[in-house]
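Student: Predicted structure and sequence below. I'll ask about it afterward.
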Amino acid sequence: MKYSNIAVGTDGSDASLKAVETAASLARAYQADLTIICAFYNNSGALFHAGQGDGPTGFPIVNQERAEEYLEKARQVAAAEGAEKISVLARSGSPVEVLVNVLAETGSELLVMGNRGVRSLAGRVFGSIPTGVVRHAHVDVMLVNTDGHNPPH
């Protein structure tokens, strides 16, 4: 199978940057387009009117400005890994909803994401972002094991 459009989610964490690094490596190998996605909440948005901090399942809640910063860092990681055709998208909404919607919009055939939260108690009780995406995405999803990872270069 050859992927021509690969997407990856980031929340600015070192673990998500490991997923970006993996996605960029795949994009380089397949000569594919790479779309890096970051969900954010508007200050007038739904989740506790939050700008930053941690949400109920321990995932960072970011505003649009912070999302743009995370995407720029992720773009640098992807470029250093050799991905050539990189685009970034910051979208307002829940991470699962944003990731699934962007997959459809971009025609991505593969979503790469870290496994953060999959094994946590909160992830088992409330559901993790990776688990939610796997349930709703209609494309291949690759979970990168980011437990005990080395930060990207």
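Tutor: Everything's here; your move. Residues are numbered from 1 along each chain as shown.

Student: going forward, measure contacts between C-alpha atoms and count neighbours the same way
Tutor: Fine.

Student: what helices or strands is the strand or helix carrying Leu111 leaning on?
Tutor: Under the criterion of DSSP states H and E, Leu111 resides in strand 110-114. On a contact count with 3 or more Cα pairs under 8 Å, 6 or more residues apart in numbering; DSSP states H and E, strand 110-114 meets strand 5-9, helix 14-30, strand 140-144.

Student: just the angle between that strand and strand 5-9, please?
Tutor: Calculated by axes from the mean of the first three to the mean of the last three Cα atoms, to 10 degrees, strand 110-114 forms an angle of 20 degrees with strand 5-9.

Student: can you list the helices and strands packed on strand 110-114 in a markdown table and add distance to Tyr41 and mean neighbour count?
Tutor: Shown next, in a markdown table, are these (distance: least, Cα to Cα, whole Å; neighbours: other Cα atoms under 10 Å):
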| stretch | distance to Tyr41 | mean neighbour count |
| --- | --- | --- |
| strand 5-9 | 15 | 26 |
| helix 14-30 | 18 | 24 |
| strand 140-144 | 24 | 17 |
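
Student: Between those, which one is closest to Glu69.
Tutor: Proximity to Glu69 (Cα to Cα) singles out helix 14-30 among the helices and strands packed on strand 110-114, at 12.8 Å.

Student: Tell me what angle the closest one forms with strand 140-144.
Tutor: Compare the direction of helix 14-30 with that of strand 140-144 by the same axes, to 10 degrees and you get 130 degrees.

Student: Included below, for side-by-side comparison, is a second structure:
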Amino acid sequence: METSRLDLMYKTQMMGELKSILLAVDGSDFSEGAIKEALLLSKACGIKLTMLYVQGLSDTFETGGLTFVETTNENFIDKYFDKIREKAAEENVELDVIVRRTSEAHKGIINEAYEQKSDIIIMGRRGMTGLKRLLMGSVTAKTLAYAPCKVLVVPKESSVKGENIMLATDGSEYSETATVEAISMAARCPLVKSFLAVSVVPSRENLPTAHVL
């Protein structure tokens, strides 16, 4: 994982001052992009990275006549952690690994963010599929909704370059924080080439009410 000092500096400028980073992983390939960006940001900021693995469904759920209890392959998890520790060592990043058990993964992530006083949570776009996804709902979406800090969602093979920023707003009070942060990011990072604001309305009839920045 080779990244120039200039790239690291720009990543730091774009995200602002970070003193505590929480990386949430689930053991799937969909966390790979998040792992890479979390390591690079931690390296750029010169801070320790805290990695959280929420150990899936520890309770028994019943739905539609089906009962499901998650089992964990401890050998797989150990190898998974070792792989990430090796990547952290390559980047000279201090890594703390935390494992939590909870029946609601997003609550485990949010509670840890409060405990760590995290400035940002970094996680993948999606992970669990099939029955697990049906029972758990969208962990990423729920984390975004209730997190006490910024959340960076990184798709599997993506990287944050800081060249193009798109802000989606519906004009509500809940969009104001996102608006301020997006504008600040664009102002901080010299790599930004374009800034696009998209106003979202529920139907064509509502276009006249579209929010204008």
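Tutor: Great, that's in hand. Because the structure is predicted, anything quoted here is derived from the model rather than measured.

Student: re earlier: for the helix or strand that the strand holding Leu111 of the first structure is followed by, buried residues please.
Tutor: Once the chain leaves strand 110-114 of the first structure, the next helix or strand it forms, by DSSP H and E, is helix 121-126. Across helix 121-126 of the first structure, burial judged by 16 or more other Cα atoms under 10 Å covers Gly123.

Student: And the next helix or strand past helix 121-126 of the first structure?
Tutor: Later in the chain than helix 121-126 of the first structure, the nearest helix or strand by DSSP H and E is helix 129-136.

Student: ok so, going back, which residues are contacting the strand holding Leu111 of the first structure?
Tutor: Residues outside strand 110-114 of the first structure that contact it (Cα atoms under 8 Å, 6 or more residues apart in numbering): 3, 5-10, 15-16, 18-20, 22-23, 103, 130, 139-146.

Student: And stretch 134-148 of the second structure, by the same measure?
Tutor: By Cα under 8 Å, 6+ apart, stretch 134-148 of the second structure touches 61, 104-107, 109-110, 113-114, 123-126, 151, 153.

Student: repeat that with 6 Å
Tutor: If you take Cα atoms under 6 Å, 6 or more residues apart in numbering as the criterion, stretch 134-148 of the second structure is touched by His106, Ile110.

Student: Can you give me the first-to-last residue distance of it?
Tutor: 25 Å (Cα to Cα, to the nearest Å).

Student: Next, the buried residues of it.
Tutor: Leu135, Met136, Gly137, Ser138, Val139, Thr140, Thr143, Leu144, Ala147, Pro148.

Student: Out of those, flag the one nearest to Glu91 of the second structure.
Tutor: The closest of these, once distances to Glu91 of the second structure are taken by Cα to Cα, is Thr140, at 26.5 Å.

Student: That closest one maps to what in the first structure?
Tutor: Aligning on TM-score structural alignment places Thr140 of the second structure opposite Pro130 in the first structure.

Student: how near is its match to Gly123 of the first structure?
Tutor: Distance from Pro130 of the first structure to Gly123 of the first structure, by Cα to Cα: 9 Å.

Student: Equivalent analysis for Lys2 of the first structure, please.
Tutor: Taking Cα to Cα, one finds Lys2 of the first structure at 32 Å from Gly123 of the first structure.

Student: Lys2 of the first structure - that's part of a helix, no?
Tutor: No: Lys2 of the first structure: not assigned to a helix; according to DSSP: H, G, I helix; E, B strand; the rest coil it is coil.

Student: What's the match for it in the second structure?
Tutor: Aligned partner of Lys2 of the first structure by TM-score structural alignment: Glu17.

Student: Its match: neighbouring residues, count only.
Tutor: The burial count assigned to Glu17 of the second structure is 10, neighbours taken as other Cα atoms under 10 Å.

Student: which one is it nearest to, not counting chain neighbours?
Tutor: Among residues not flanking Glu17 of the second structure along the chain, Cys45 sits closest, at 8.0 Å (Cα to Cα, 6 or more residues apart in numbering).

Student: The one you found maps to what in the first structure?
Tutor: Alignment note: Cys45 of the second structure maps to Tyr30 in the first structure; criterion TM-score structural alignment.

Student: ok, now how distant is that match from Leu110 of the first structure?
Tutor: Relative to Leu110 of the first structure, Tyr30 of the first structure is positioned 12 Å away (Cα to Cα).

Student: Relative to Ile110 of the second structure, how far out is the residue nearest to Glu17 of the second structure?
Tutor: 22 Å.

Student: again with Ala186 of the second structure
Tutor: From Ala186 of the second structure across to Ile110 of the second structure, the span is 27 Å (Cα to Cα).

Student: swap in Leu39 of the second structure?
Tutor: Taken as Cα to Cα, the span from Leu39 of the second structure to Ile110 of the second structure is 20 Å.

Student: now Lys87 of the second structure
Tutor: Look at Lys87 of the second structure and Ile110 of the second structure: by Cα to Cα, they are 25 Å apart.
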